[in-house]
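Enquirer: Using only what follows, build the 3D model:
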Amino acid sequence: MPLRILYINYGSQSGVTAAVLERLRRAGHEVQVFDPVDGFLYKRRLGPVQIPNLRPGPVLATAAAMARFRRHWKPWYVHTTVAFDLLTARCERAVAAAAPDVVLQAGVLFAPVRDPLRRPHPPYYLYCDHTRALNERYDPVPGLDPPIPFEGGWRRRETEVYRGAAALFVMSEHVRRSLAADYGVSPDRVHVIGAGANVAPAGPPPAGPREQALLFVGRHFAAKGGPETLAAFEAVRARHPRAELWMVGGRQPERSPAGVRLLGPRPPAEVGALYARASAFVLPTLREAFGLSFLEAMSYGLPCVGTRIEAIPEIVADGATGLLVPPRDPAALAAAMLRLLDDPARARAMGEAGRWRAAERFGWDRAVRLLLQVIERGVAGRAPLAGSAPDAAAAAAPIDGRQGLG
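Expert: Coordinates of the predicted model:
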């Protein structure tokens, strides 16, 4: 039965929004999209320039972010309780206007309705790649934004949204464990559906030898381990003087050492062409909610070198489809890169194993199919409106403080 779905998101989310919407509509469902952050940011566009957004909501959110986060307020602009409540009010109006059968929300920077544990509302489902509790546990790294600080008021709101959902979809077991340990969400209500590659070949990758090139794709150079990659490549170049390092993404340094090509941002088609030509993919990321780039590289048959953090070990099978190293360890990174370049046959075998792993365990068709199976069963078996969390024990559990909340 076709459903009327209100999809609440914020931004393109690295291609996730477009991929999910395409498959929901392809399955025959009527989907409306609402982005509460649209028009809410501290700047707005006026013709070719950006000017301060002086609407009351953004002004209040700006003041709250400045007071809470000081000089780091811009990256955490929507991470205050003031912004959470203002965005939730926007969502609630959208839900009332759309009158959907179900709401599907990406992430928890806001709630689809106020007081989801106590007030009637259409059933809503969440699709998450991370939690704030995981962000709070990041190690401080020079040159990167600091970990977002704990705030009890935010944690209470976030927990209520999780507990009020009809079900939760996550990209990784890593996030599923956080929901249980940090928010008291029953693991039975959390479904690991993975994600998919946004850049993928139309068919099998080309056969034959690849260029002696390592490919790095990361929007944020420092956060994705760009400096460590450059340092490690010096040792690689000493043994393989013809090897090259191709680096795609933003915020790159102005100059590069010998053998390094700083390509800057590139459109998907050009990135796909680089995946098809390179010998291996390298991304020693320091912070990674999931790791879509690894799935892209694997879909092109590339062995991957990544860091042993967050969900990456669920994507890259260490020793089978690639190699995992500790973060911020250029020596270990160089050793892994050299292992692949020293043994092209083994690298090709790892890449082929990765291609099969990506096809069998991941993919947007698979993720949305699993998501819809849960939603359609839920809609068929429940009343149109829900007034409390489906998990009565979770709804009754305490939300204040850090016990059960990280």
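Enquirer: When you work out contacts or count neighbours from here on, use the C-alpha atoms and nothing else.
Expert: Fine.
Enquirer: For the nearest residue to residue 116 once chain neighbours are set aside, the count of nearby residues, please.
Expert: Nearest non-adjacent residue to residue 116, counting by Cα to Cα, 6 or more residues apart in numbering: residue 164, 5.4 Å away. If you count neighbours by other Cα atoms under 10 Å, residue 164 ends up with 30.
Enquirer: Compute the distance between residue 164 and residue 372, please.
Expert: 19 Å (Cα to Cα, to the nearest Å).
Enquirer: Show me the strands in this structure, by range?
Expert: 4-8, 30-34, 43-46, 49-52, 102-106, 124-128, 167-170, 190-192, 213-220, 244-250, 260-264, 280-283, 304-307, 322-325 (DSSP state E).
Enquirer: One more sequence to fold, the one below, so I can look at both together:
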Amino acid sequence: MSSYHDLNDVGLMGPPKSRIAPSLLVLDQWAGPDVQAGTSKNWLYEGLGRSFHTNVLNADDETAARRSRLHCLFKAMLCRPFDARREFHRRMEWAAKHPQAFEARTRRFRRAVEMYSQPQDALFQVGCLFGPVTSNGAKSFSYHDQTVSMVERHWPQWLPKNFSSYRERFFELERASMQDKDLVFTYSESARHSMIEDYGLSPEKVTVAPTACKIAFPELHQALGKRSQKLLFVSTDFHRKGGDIVFRAFEILRRTFPELELIVLGGPAEQRLPKGARHLGLVSHGRLRAEYLSSALLLHPARYDAYPNVIKEAMACGLPAVASASAGIPEMVEHGETGLVMEEPDAVSVADAVSLLLEDEERLRVMRENCLLSRERYRPETCSATIAEAMLEKIGRTEKPEGEVA
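Expert: Okay, the predicted model is just below:
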């Protein structure tokens, strides 16, 4: 059963700025009530509601979604009982990247849009795993963190083992969905490049619009306060995010900095903790922010990460990062200014980078200040306004000052 949410009617935002606002229907297979979930775009929909009369549609049937999760969990427990969590998430990724799944989701969204009673000025699709979906001449937009082509190049573990047997058909579907759009938004220049080079979109049709930080920004005096000799690693996917590299680097660092601590947050650590490390698991957003504010550096030597939330959150709290150059990360961490970026990090290079910064307090202080300047581009209102303004221009509308009749 499809779910619709009229954000203006349920009180999640104020009314649109103009008296006669264009209507926008968001198509989001991950839409749900948890505003802090990694896939949540509620910050965006609330922001768009200041310019559009916004409704959010999730056409994925909850019963079918639950059945798929249970099937993937059963397969994971059967095939890899000692690594079931990671296998479960891998199989969930596999399930979405099949032509049949793509076409089935497209049909669900098309039926739901056809049943929708109100005419729309624009459709806004989240992600590239269905489509195209149209509605009586409405302008069509989409928003993407990555493409399946990027996944194939950088992290093929997310693709089914038999992906090669239907690869061309899947990319044909994905390409058709993207080429149907009037304007495509990507989190990063890395994803924009893939849209142009891998899917044949014209450069003027693809624009970069960074996604927002979802934790509350601390006050400047909080972010510039005293820090502990503590490193932070935050991840729900230990190996892909480079947890093993972090652990080995920390063991090297403890030889020079015997009082140094490592705090590990998120999913389970897949190997034994080194001496001086503590694993706190999944924590509240308040505790997460407290760790960002008290740590000296964030470590994120990810093998692949398209546009990590953790770096935005750290930056919002004035915490520099030592990170890999995966996908959009070099666009987030300005090398030498808000952290250090490495092409192919290993334990030794990460330890050397951390040591370099820990031994130069003045440089680290300047990096923290630079983070607090750079965080402004991740404010929800800034990010949503970038997208809203581009869409309004495309559909031929301009915002009217409050009180002016359109």
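Enquirer: Distance to residue 347 of structure 1 and mean neighbour count added to the strands of structure 1, as a markdown table?
Expert: Listed next are the strands of structure 1 as a markdown table, based on distance: least, Cα to Cα, whole Å; neighbours: other Cα atoms under 10 Å:
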| stretch | distance to residue 347 of structure 1 | mean neighbour count |
| --- | --- | --- |
| strand 4-8 | 41 | 22 |
| strand 30-34 | 42 | 17 |
| strand 43-46 | 47 | 12 |
| strand 49-52 | 47 | 11 |
| strand 102-106 | 36 | 24 |
| strand 124-128 | 33 | 24 |
| strand 167-170 | 31 | 26 |
| strand 190-192 | 29 | 20 |
| strand 213-220 | 12 | 23 |
| strand 244-250 | 16 | 21 |
| strand 260-264 | 21 | 17 |
| strand 280-283 | 8 | 29 |
| strand 304-307 | 9 | 30 |
| strand 322-325 | 8 | 24 |
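Enquirer: got those as TSV, with distance to residue 376 of structure 1 columns?
Expert: What follows is these, written out as TSV (distance: least, Cα to Cα, whole Å):
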stretch	distance to residue 376 of structure 1
strand 4-8	11
strand 30-34	14
strand 43-46	39
strand 49-52	43
strand 102-106	10
strand 124-128	11
strand 167-170	12
strand 190-192	14
strand 213-220	36
strand 244-250	39
strand 260-264	43
strand 280-283	38
strand 304-307	36
strand 322-325	37
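Enquirer: among these, which is nearest residue 88 of structure 1?
Expert: strand 4-8 (10.8 Å; Cα to Cα).
Enquirer: how close does that closest one sit to structure 2?
Expert: When structure 2 is overlaid, strand 4-8 of structure 1 sits 1.7 Å from its aligned residues on average, using mean Cα distance after the TM-score superposition for structure 1.
Enquirer: hang on, residue 224 of structure 1 packs against residue 284?
Expert: Yes. Using Cα atoms under 8 Å, residue 224 of structure 1 is in contact with residue 284, at 6.2 Å.
Enquirer: What is the end-to-end distance of stretch 301-321 of structure 1?
Expert: In stretch 301-321 of structure 1, first residue to last residue: 9 Å (Cα to Cα).
Enquirer: What is the aligned counterpart of residue 394 of structure 2 in structure 1?
Expert: Alignment note (TM-score structural alignment): residue 394 of structure 2 maps to residue 378 of structure 1.
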